[in-house]
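S.K.: Model the following, please.
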Amino acid sequence: MTTREILRAYRVPLDPTDAQTAALASHAGASRAAFNWALGAKVHAHRMWSACVADLTYTRYGHLDADQALAAAKKDASRYYRIPTSQTNEKAFDRDPDYAWRTEVNRRSWVSGMRQADTAWQNWLDSLTGRRAGRRVGYPRFKSKGRCRDSFTLAHDVKRPSIRPDGYRRLTLPKKISVTGSIRLKGNIRHLARRIRRGVARIQSATISRAGNGWSVSILALETLDIPDHPTPRQRAAGAVGVDVGVHHLMAFSDATIIDNPRHLRAAQKRLTRAQRALSRSKWRLPNGDLIDAPKRGQRVTPTTGRIKARARLAREHAAVAQHRASTLHAITKQLATSHAVVAVEDLNVAGMTRSARGTIDKPGRNVAAKAGLNRSILDASFAEMRRQLTYKTSWYRSRLLPSGRFVPTS
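M.R.: Predicted coordinates:
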C-alpha cells in the first residue's frame, strides 16, 4: 500500500431558502464586482506601461536598433509601472468608498474574485509567451451580469473550519451566506462526512455557482488514500483493454464490448429548439416602456419578465443535457479504471477534429452544414472529458492509462 494525498471535489445541488438564495446572489455579485475592479486596475497599469514603452523607445533609446530599443524600454518602463497583484488590490479595494457594501458580504467571496483576475491575467501572459499549451488565450475581459456564470469561492482555516458537513444533508457555511448557519442539500455528502470523522479528509474550499437548474456547491477536499502498489486480482485477470471512441458508437472495447452513443444533445434537441425560439420571440423594454424585438448597439434596454423566464428555461435545458452527459461518462470511466489493469486510449486532437469547414471568402469550404453536424456530435460525445476522467481515476484505482500514438490506426 502507498499512502497518498489527493484533491477530490464533491459536487452537490443546493436547496436554499429564499433568504439564502438572495445571499448567494449577493455574494456572487460581490465576487464579480471585485474581479472587474481588480482587472480594471491591471488594464490601467498595462496601458500606462505600454505608453511608457512607446515613449522611451523613440526618445531615450532612439539611437539603438529596433529590438534593442524595445527591450531596453520595456525594462525601464517596468520600474515605473507594475501590474498590481491581488494582495495590492485587496488593500486598495478596502479603502475605496464606492464599495462600502463589501462589509455586508463575507470577505473571502470578493477576495476570490480578485484572485480569479490574477489567474485570468497570468493565463493570458503565459499563452502570449508560449508557456501555456493549447489554444491562444485572449486578453482578459470584464464580467457582465448575465453573460458570465454566477459563482464565488470560499476558503477557510482548516484548523478552525467554517465549512463543514452538518449531518449528511446539510452544509455549514459562514453566517452571512447561509443566514441560518447551514444550507440544505438536494443530494448528500455521506461519503465525505464519514471520511472527515475518520480524520482522512479535510475540506479546503467550497465553490458555489448557479447553473440553469439552480445553485450547487463543489466542495474541494484533501483526502488521504491508501492506494495498492499493484492492480487487484480482478484487474489483473481482466488484463488490458483498448478503447476506441466514436460518434456512431460512443466506445468500442477490444474485448468486443460496444457502448452505444446516448446522443444527449440530439435527444434534447426538440426541447432546446422550442426554448430557443421562445427566447428569440421575447421582448426588450425601453426606458419609456415601449417593447422592441431586438435592441440596437448601445441602446439602453431591460429584459421583460417573459424574456427572463424564457432565458431561465433555456438554461435549465442546457444544464440537464450537461448533467446527463457527465453522469454517463463518470459511470463508464469508473468501470474501466476499476475493472482493468491497463486502459489504452487514443490520443485525439479534438480541437483539430472539430475545426470549422467554412473556409474563407476566397476559398469557401464545402459540405459546411454536414461538417457542423459532425462537430456537434463529436463535442457531445466529449472525447477530451473522457480522457481527463480516465487520467485521474486510473491513478486512484491503481490501473494504468496508456495513450496510443496520435497517428496509429487504432480503429
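S.K.: rest of the way, CA atoms for contacts and neighbours
M.R.: OK.
S.K.: Strands of the stretch 251-400 of the chain, residue ranges please.
M.R.: 258-260, 284-285, 291-292, 302-303, 342-345, 400-403 (DSSP state E, counting those that start in this stretch).
S.K.: can you list those strands in a markdown table and add mean neighbour count and distance to A25?
M.R.: As requested, the strands of the stretch 251-400 of the chain are exported to a markdown table (neighbours: other C-alpha atoms under 10 Å; distance: least, C-alpha to C-alpha, whole Å):
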| stretch | mean neighbour count | distance to A25 |
| --- | --- | --- |
| strand 258-260 | 14 | 40 |
| strand 284-285 | 20 | 23 |
| strand 291-292 | 15 | 28 |
| strand 302-303 | 16 | 18 |
| strand 342-345 | 21 | 42 |
| strand 400-403 | 18 | 41 |
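S.K.: Nearest to R234, out of those?
M.R.: strand 342-345 (12.1 Å; C-alpha to C-alpha).
S.K.: Which strands and helices lie in contact with the host helix or strand of A22?
M.R.: Per DSSP states H and E: A22 is located in helix 18-58. On a contact count with 3 or more C-alpha pairs under 8 Å, 6 or more residues apart in numbering; DSSP states H and E, helix 18-58 meets helix 66-80, helix 86-94, helix 107-129, strand 151-155, helix 175-178.
S.K.: Alongside the first, I'd like the structure of this one:
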Amino acid sequence: MKKFQPKAGFVVQAYRFALDANAAQKWALRSHCGAARAAYNWALTWVEASCSQRTAEATYDIPEQQLTEWRPWSHYAKSGQGKRRGRAMGRPRFKSKWKARLSCRLTTGTIRVDTDGRHMTLSRLGTIRVHEPTSTGPVRRRDGGSPAAFGRYEPTLLSSLRLSFFAN
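M.R.: The predicted structure follows:
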C-alpha cells in the first residue's frame, strides 16, 4: 500500500472534533457510515467469490492460465504469501449492522473548519456545529512553566477526515 508523503514545506497535523449534529444531520451521518459498511462487505464478498471460484475451477483440472482472475485483498494476500512483516493475519470478517462501529472516511469534496470556529463544513453533509470552539488556547510546557506559545487552529481545507459517529 502506498504511504502518504506530504509535499515539501507542508506540515501535517491531526485534529479531533466532537460534532453537535441536529436530527437530520445525525441521520445523514448514520447513512454515510452505513454505506461505508455496505461497501466494505460488498468488496469482501467480491474477493471471496473470486477465491471460491478459483478453488472450484482448480478441482476440475482447469489450467492456471484459464482460471478466474485473482482479486487479492491486499494486506491479507500479502500476509498469506509471507510478503508482510509480523504474524499472519486472519481472513477479513464481515461488518455487522448491529456490532460494527459507525465510522466512515471523507476524502473528497469540501472539508473545512469555518471562520467562526464553531462550525465544520463537510461535503454532501453541509455545515455541522462543532461541540467546542476549535481554538487550542495556551500551550503549556510539561514542566508546568509559563506558556510556550498560543495556538489557534486556523480555518483551512482538510484533505481527509475520518468520522466515528457515536449516537446518544
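S.K.: TM-score for these two?
M.R.: Put the two chains on top of each other and the TM-score (TM-score structural alignment, normalised by the length of structure 2) is 0.73; 144 aligned residues with a C-alpha RMSD of 2.4 Å.
S.K.: ok, back up a step: identify whichever of the strands of the stretch 251-400 of structure 1 lies nearest to G130 of structure 1.
M.R.: Closest among those, using C-alpha to C-alpha: strand 400-403, at 24.6 Å.
S.K.: Specify, as a residue range, where the closest one falls in structure 2.
M.R.: Under the alignment (TM-score structural alignment), strand 400-403 of structure 1 falls on nothing in structure 2.
S.K.: what's that strand packed up against?
M.R.: With 3+ C-alpha pairs under 8 Å, 6+ apart as the test, strand 400-403 of structure 1 has strand 342-345, helix 383-396 packed against it.
S.K.: packing partners for the last one?
M.R.: When contacts are defined as 3+ C-alpha pairs under 8 Å, 6+ apart, helix 383-396 of structure 1 sits against helix 305-339, strand 400-403.
S.K.: In a markdown table, list these along with distance to A66 of structure 1.
M.R.: Shown next, in a markdown table, are these (distance: least, C-alpha to C-alpha, whole Å):
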| stretch | distance to A66 of structure 1 |
| --- | --- |
| helix 305-339 | 51 |
| strand 400-403 | 46 |
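S.K.: Mind checking these for the one nearest to A71 of structure 1?
M.R.: strand 400-403 (42.2 Å).
S.K.: Just want the most central residue of structure 2.
M.R.: Note on structure 2: the residue nearest the mean C-alpha position is R105, at 3.8 Å, using C-alpha atoms, centre = their mean.
S.K.: ranges for the helices of the stretch 151-300 of structure 1?
M.R.: Per DSSP state H, counting those that start in this stretch, the stretch 151-300 of structure 1 carries helices over the ranges 175-178, 190-197, 233-238, 264-267, 269-281.
S.K.: I'd like those helices written out as CSV, with distance to G113 of structure 1 and mean neighbour count added.
M.R.: As requested, the helices of the stretch 151-300 of structure 1 are arranged in CSV below (distance: least, C-alpha to C-alpha, whole Å; neighbours: other C-alpha atoms under 10 Å):
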stretch, distance to G113 of structure 1, mean neighbour count
helix 175-178, 16, 18
helix 190-197, 27, 15
helix 233-238, 44, 14
helix 264-267, 32, 16
helix 269-281, 30, 15
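S.K.: Export those helices as TSV, with columns for distance to L329 of structure 1.
M.R.: Output for these, formatted as TSV (distance: least, C-alpha to C-alpha, whole Å):
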stretch	distance to L329 of structure 1
helix 175-178	32
helix 190-197	21
helix 233-238	20
helix 264-267	12
helix 269-281	20
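S.K.: To L7 of structure 1, which of those lies closest?
M.R.: That would be, of the helices of the stretch 151-300 of structure 1 and by C-alpha to C-alpha, helix 190-197, which comes in at 12.2 Å.
S.K.: Quick one: map Q204 of structure 1 onto structure 2.
M.R.: Aligned against structure 2 by TM-score structural alignment, Q204 of structure 1 finds its counterpart in S159.
S.K.: That match and S31 of structure 2, how far apart?
M.R.: Going from S159 of structure 2 to S31 of structure 2 by C-alpha to C-alpha, to the nearest Å gives 22 Å.
S.K.: swap in E154 of structure 2?
M.R.: E154 of structure 2 sits 30 Å away from S31 of structure 2, taking C-alpha to C-alpha as the criterion.
S.K.: Look up how far I258 of structure 1 lies from the closest residue to D244 of structure 1 other than its chain neighbours.
M.R.: Sequence neighbours aside, A252 is the residue nearest to D244 of structure 1 in space, at 5.1 Å (criterion: C-alpha to C-alpha, 6 or more residues apart in numbering). Look at A252 of structure 1 and I258 of structure 1: by C-alpha to C-alpha, they are 5 Å apart.
S.K.: ok, now R8 of structure 1?
M.R.: Going from R8 of structure 1 to I258 of structure 1 by C-alpha to C-alpha gives 30 Å.
S.K.: Ok, M114 of structure 1 next?
M.R.: 47 Å.
S.K.: Ok, G187 of structure 1 next?
M.R.: Taking C-alpha to C-alpha, one finds G187 of structure 1 at 31 Å from I258 of structure 1.
S.K.: what's the answer for A372 of structure 1, then?
M.R.: Note on A372 of structure 1: its distance to I258 of structure 1, by C-alpha to C-alpha, is 26 Å.
S.K.: Quick one: closest of the strands of the stretch 251-400 of structure 1 to L220 of structure 1.
M.R.: Closest approach to L220 of structure 1 among those is made by strand 400-403 (24.4 Å; C-alpha to C-alpha).
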